[in-house]
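Peer 1: I would like to see how this sequence folds:
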Amino acid sequence: MAIVRPFKAIRPDKKYADKVISLPYDVMNREEAAYMADGNPYSFLHICRAEIDMPEQKNPYEKSVHERAKQNIIQNIEDGVFVVEEKPVMYLYKQVMNGRTQVGIVGCVSVDDYQNNVIKKHEFTRVEKEIDRINHFDICDANTEPVFLTYRDNKKIRSIVEGWISSHEILFDITTEDGIQHTLWTVDDDSVIKNLSELFGEIPALYIADGHHRSASACKVGLKRREENPNYTGEEEFNFFMAVIFPDNDLRIFDYNRVVKDLYGNTAEEFLKKVETAGFEINEKGSDVFAPTGKHIFGMFLNDKWYELQAKPEIIPDHVIDSLDVSILQNNVLKPILGIEDPRTDKRIDFVGGIRGLKELERRVKTDMQVAFAVYPVEIADLLAVSDNDMVMPPKSTWFEPKLGSGLFIHKL
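Peer 2: Model prediction:
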């Protein structure tokens, strides 16, 4: 059963919170981070992307970058930009995007739960990205950004959350430049914290929605600290890492679309014929953007035209992974017809998050690509089913919005 506990957070002082909050470290490059933080010395990008405070040639994976991040945390505490909670607390974190609301509980989860698969995964991680976050967390002596977890909705937990929100003062209420509203409440009542922890203790599993590298890295830092402290009791903070935990019913997964550089030697006519032969019914839609209307329906943009591709029943397997639309597209079009053997490494394919809209697919095809595929979004139920079966999603299957704000809380190890 899941362990969720309070922690003595480092967080922004109220008067600085709207200046500190930033996007997560992994949704931008160095140049974008520098632009976003320009003129704002309080931006959390000076911590999660500390290379922006160093010479331009600085490798963001170098340990000196993380040393700079550590110094920036210390300086912010000394300057009063950050404060340290007097006691372990939880938080409630509400995000509103385009009228849709999701409310999560901020607390710490267990390294052992990650190890024992109580915290379930659905993605592979890359070693170099893990090492980077291991160094960052270890040198900073803190989880600087939370992991995004979900769980199957629980009426008792939801009742406590809604009750607290309706009767307690807001800590932060920030609307960022992208239009996302971030609202935070401090849960400092020991009896309520105990009740929430006990209710999570009855939940069989938590699921990583976003943040597989942060989770894996936080776990490995915890294990490293255990080796360095052989008399550890299990209660030390390094045995836990920070997460925001949302009920599954609150969440929405956006589409994650594909663009390919060429037709692998085929003419457009040959390619369309091969797609049809591969098991798709093709309907030409013309110049108007076509968005998939349901599972196993794809949009395709080719030669300034949109097409609807409907997968026929015979190519839809009864398998939790292979029946996903991203798998159907990979196994029947991208690999056999376009020669994309491994989408993780092939330079001829790129991925476009659905938040950018389908017009972005048109733009890419008109600039540096030749064909685009719009994919119906994976559903939360699919993600949970894959995780429950200890399987791994195909690469670039899920895109969650809104992203968690970084800088609202830090967990010191």
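Peer 1: When you work out contacts or count neighbours from here on, use the C-alpha atoms and nothing else.
Peer 2: Noted.
Peer 1: Strands of the stretch 51-200 of the chain, start to end?
Peer 2: 82-84, 90-97, 100-110, 119-120, 142-143, 147-151, 172-175, 181-187 (DSSP state E, counting those that start in this stretch).
Peer 1: CSV for those strands, including mean neighbour count?
Peer 2: Shown next, in CSV, are the strands of the stretch 51-200 of the chain (neighbours: other CA atoms under 10 Å):
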stretch, mean neighbour count
strand 82-84, 20
strand 90-97, 21
strand 100-110, 22
strand 119-120, 25
strand 142-143, 24
strand 147-151, 24
strand 172-175, 17
strand 181-187, 20
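Peer 1: closest to residue 362 out of these?
Peer 2: strand 90-97 (25.0 Å; CA to CA).
Peer 1: counting contacts, what elements does that closest one pack onto?
Peer 2: strand 100-110, strand 181-187 (3 or more CA pairs under 8 Å, 6 or more residues apart in numbering; DSSP states H and E).
Peer 1: show me the contacts for residue 172.
Peer 2: Contact analysis of residue 172 by CA atoms under 8 Å, 6 or more residues apart in numbering lists 14, 17, 182-185.
Peer 1: what sits against residue 81?
Peer 2: 12-13, 16, 42.
Peer 1: Please, where are all the helices along this protein?
Peer 2: 17-20, 30-37, 45-48, 63-78, 111-115, 127-140, 155-167, 190-200, 212-228, 268-277, 325-329, 359-367, 380-388 (DSSP state H).
Peer 1: this one next, for a side-by-side:
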Amino acid sequence: MANIKAFKAIRPSQDKAALVASRSYQAYTKKERKGILSLNPFSFLHIIHPGYKLNKKLSGNKRFKLVHERYMEFLRDNILMKDAQDSLYIYQIEKEDFTCCGIFCGTSVEDYKNDVIKKHEATMQPREELFANYLETVGFNAEAVLITYPDNELISEIVCNKKMEVPNSFFTTTDKIKHKVWKISDKNTISLIQKEFKKMNSIYIADGHHRSASSHLFASNSKEKNPNHSGNEPYNFFMSYLIPESEIKIYEFNRLVKDLNGLSKKEFLSKLDVYYEVENLGFPLYKPKRKHQFTMYLDGEFYCLNLKNKVYNFTDALSKLDTQILFKTVLDPILAIKDLRNDKRIKYGYGKNNIKKMKNEIDCGKFKIGFSMVPVTINEIKAVADAGLVMPPKSTYIEPKLRSGLLIYEL
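Peer 2: Predicted coordinates:
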């Protein structure tokens, strides 16, 4: 069963919510960050990038300690304020082409440890240790883990009824996205929601594998240091945004490769013929239509690659995944790309007009060849996670992408 916790969130004061909430640090270009930091003194970027005011770069524990100091400054100046009651928080995001609504809460590190909270990506120990140290020093969690759960009629009814009320916070950001937050403080309503989650055998991480792994490590370290550990301490939970499976949006990542591994075009196409029926479609943009079908762009022409099922063996949930199929049949054996995470010869593209962007990068000579596929489904993600397997890097680009500083969980 899945255990969730209400908590007293730290939130921006209503008049400054739009100014405080930021995208993740990496989502901005260097120029964008500089502009925001110079023009907006309330941006959460000032907390996570504390060296700006000092005009110097900071790293390690020096940076972490200053992050904590900036956070305390925001609290003292009432830019950030702590709620008086333990609550769950409904958060709705509205974009031109996408709307979703989920619940901010605390999720259990024991559930993570015991695989109630399922994973589908591998994590790297150095990053886990670095972020665990960060959590210990700064004392808060400002970036929620995105977790999906099976659509639930009672939870949906509670959320819909709450959304009929005036939001506790409502603002629109400069990227034309509307943000609404409703606070659920009624104990009976919180209990009803908790009981529904306790009926669920599994919930699934969509985005935030390193954040959840680091939170688990931080909790383990904190438990060892606390002789009076009870299991109720804040460090036993990490902040998550729980969203129904039907409301997440999954996009594909394209693969762009810089060369043909020393092969001529004719030799490369000949090797493809082992696993694929290869059809030259010419110049018009082409997107794949179904699973196990790939778009390939090479030398100004689009190709359709249809997997020969009689040649390729499906052995488990991972082997059925298009990103894994492409790796096992093309990227590794033909193009000699062994390390999808670190090989400098491969790049990943995503977003609107993805095929067109891929074509442009190849036409201008940055890359030699590109591949596209249909997006991974939530059922495929769950099947891989249920089997305890790990998806290839950059298999999914998932929305929503959450704002930092909108709600903060103190540790």
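Peer 1: will you turn the strands of the stretch 51-200 of structure 1 into a markdown table that also has distance to residue 33 of structure 1?
Peer 2: Shown next, in a markdown table, are those (distance: least, CA to CA, whole Å):
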| stretch | distance to residue 33 of structure 1 |
| --- | --- |
| strand 82-84 | 21 |
| strand 90-97 | 22 |
| strand 100-110 | 25 |
| strand 119-120 | 31 |
| strand 142-143 | 20 |
| strand 147-151 | 20 |
| strand 172-175 | 19 |
| strand 181-187 | 20 |
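Peer 1: looking at those, which is closest to residue 369 of structure 1?
Peer 2: Comparing the strands of the stretch 51-200 of structure 1 by CA to CA, strand 90-97 comes nearest, at 30.7 Å.
Peer 1: can you name the residues of structure 2 that that closest one overlays?
Peer 2: Aligned by TM-score structural alignment, strand 90-97 of structure 1 falls on residues 88-95 of structure 2.
Peer 1: swap in stretch 227-237 of structure 1?
Peer 2: Counting by TM-score structural alignment, stretch 227-237 of structure 1 corresponds to 224-234 in structure 2.
Peer 1: how far does that stretch stretch from start to finish?
Peer 2: 15 Å (CA to CA, to the nearest Å).
Peer 1: quick one: the residue positioned nearest the centre of structure 2 and residue 393 of structure 2, what's the gap?
Peer 2: Closest to where the C-alpha atoms of structure 2 average out (CA atoms, centre = their mean) is residue 207, at 2.9 Å. Per CA to CA, residue 207 of structure 2 is found 12 Å from residue 393 of structure 2.
Peer 1: and if you look at residue 113 of structure 2?
Peer 2: Relative to residue 393 of structure 2, and taking CA to CA, residue 113 of structure 2 is found at 22 Å.
Peer 1: again, but for residue 288 of structure 2
Peer 2: Distance of residue 288 of structure 2 to residue 393 of structure 2, computed by CA to CA: 20 Å.
Peer 1: Comparing residue 113 and residue 393 of structure 2, which residue is more hemmed in?
Peer 2: residue 393 (16 against 13; other CA atoms under 10 Å).
Peer 1: residue in structure 1 matching the more buried one?
Peer 2: In structure 1, the residue equivalent to residue 393 of structure 2 is residue 395, according to TM-score structural alignment.
Peer 1: what's the spacing between the residue of structure 2 most remote from its centre and residue 273 of structure 2?
Peer 2: Note on structure 2: the largest C-alpha distance from the chain mean falls to residue 266, namely 39.4 Å (CA atoms, centre = their mean). Taking CA to CA as the measure, residue 266 of structure 2 falls 11 Å from residue 273 of structure 2.
Peer 1: what's the counterpart of residue 255 of structure 1 in structure 2?
Peer 2: Aligned partner of residue 255 of structure 1 by TM-score structural alignment: residue 252.
Peer 1: buried sites along stretch 197-213 of structure 1?
Peer 2: Buried residues in stretch 197-213 of structure 1, counted by 16 or more other CA atoms under 10 Å: 197-200, 203, 205-213.
Peer 1: likewise stretch 403-413 of structure 1?
Peer 2: For stretch 403-413 of structure 1, using 16+ other CA under 10 Å, the buried residues are 404-413.
Peer 1: now do stretch 218-235 of structure 2
Peer 2: 218-220, 222-223, 234-235.
Peer 1: likewise stretch 290-303 of structure 1?
Peer 2: 290-292, 295-302.
Peer 1: Relative to structure 2, which residues correspond to that stretch?
Peer 2: Going by TM-score structural alignment: stretch 290-303 of structure 1 matches residues 286-299.
Peer 1: How far does the matching stretch stretch from one end to the other?
Peer 2: 15 Å.
Peer 1: Show me the contact partners of it.
Peer 2: 302-307, 322, 325, 355, 359, 362-363, 368-374.
Peer 1: which residues touch residue 64 of structure 2?
Peer 2: Applying CA under 8 Å, 6+ apart, the residues contacting residue 64 of structure 2 are 134, 137-138.
Peer 1: If you could redo that for residue 163 of structure 1, that was the one I meant.
Peer 2: With CA under 8 Å, 6+ apart, residue 163 of structure 1 has no contacts at all.
Peer 1: sorry, back to before: taking the contacts of residue 81 of structure 1 as a set, which two sit the farthest apart in space?
Peer 2: Farthest pair in the contacts of residue 81 of structure 1, by CA to CA: 13 and 42, 11.2 Å.
Peer 1: If you count surrounding residues, which of the two has more?
Peer 2: residue 42 (22 against 18).
Peer 1: Return the residue of structure 2 aligned against residue 322 of structure 1.
Peer 2: So residue 322 of structure 1 corresponds to residue 319, using TM-score structural alignment.
Peer 1: hmm, I was thinking of residue 206 of structure 1
Peer 2: Residue 206 of structure 1 maps onto residue 203 in structure 2, by TM-score structural alignment.
Peer 1: one step back: OK, contacts around the match of residue 393 of structure 2?
Peer 2: Contacts of residue 395 of structure 1 by CA under 8 Å, 6+ apart are 123, 343-344.
Peer 1: ok now stretch 385-398 of structure 1, how far from the chain's centre?
Peer 2: Once both centres are worked out by CA atoms, centre = their mean, to the nearest Å, stretch 385-398 of structure 1 turns out to sit 14 Å from its chain's centre.
Peer 1: And it, what's buried?
Peer 2: 386-388, 391, 393-398.
Peer 1: just to revisit the earlier point, for the contacts of residue 64 of structure 2, which ones persist in structure 1?
Peer 2: Contacts from those that recur in structure 1, judged by both residues aligned by TM-score structural alignment, their matches' CA atoms under 8 Å, are 134, 137-138.
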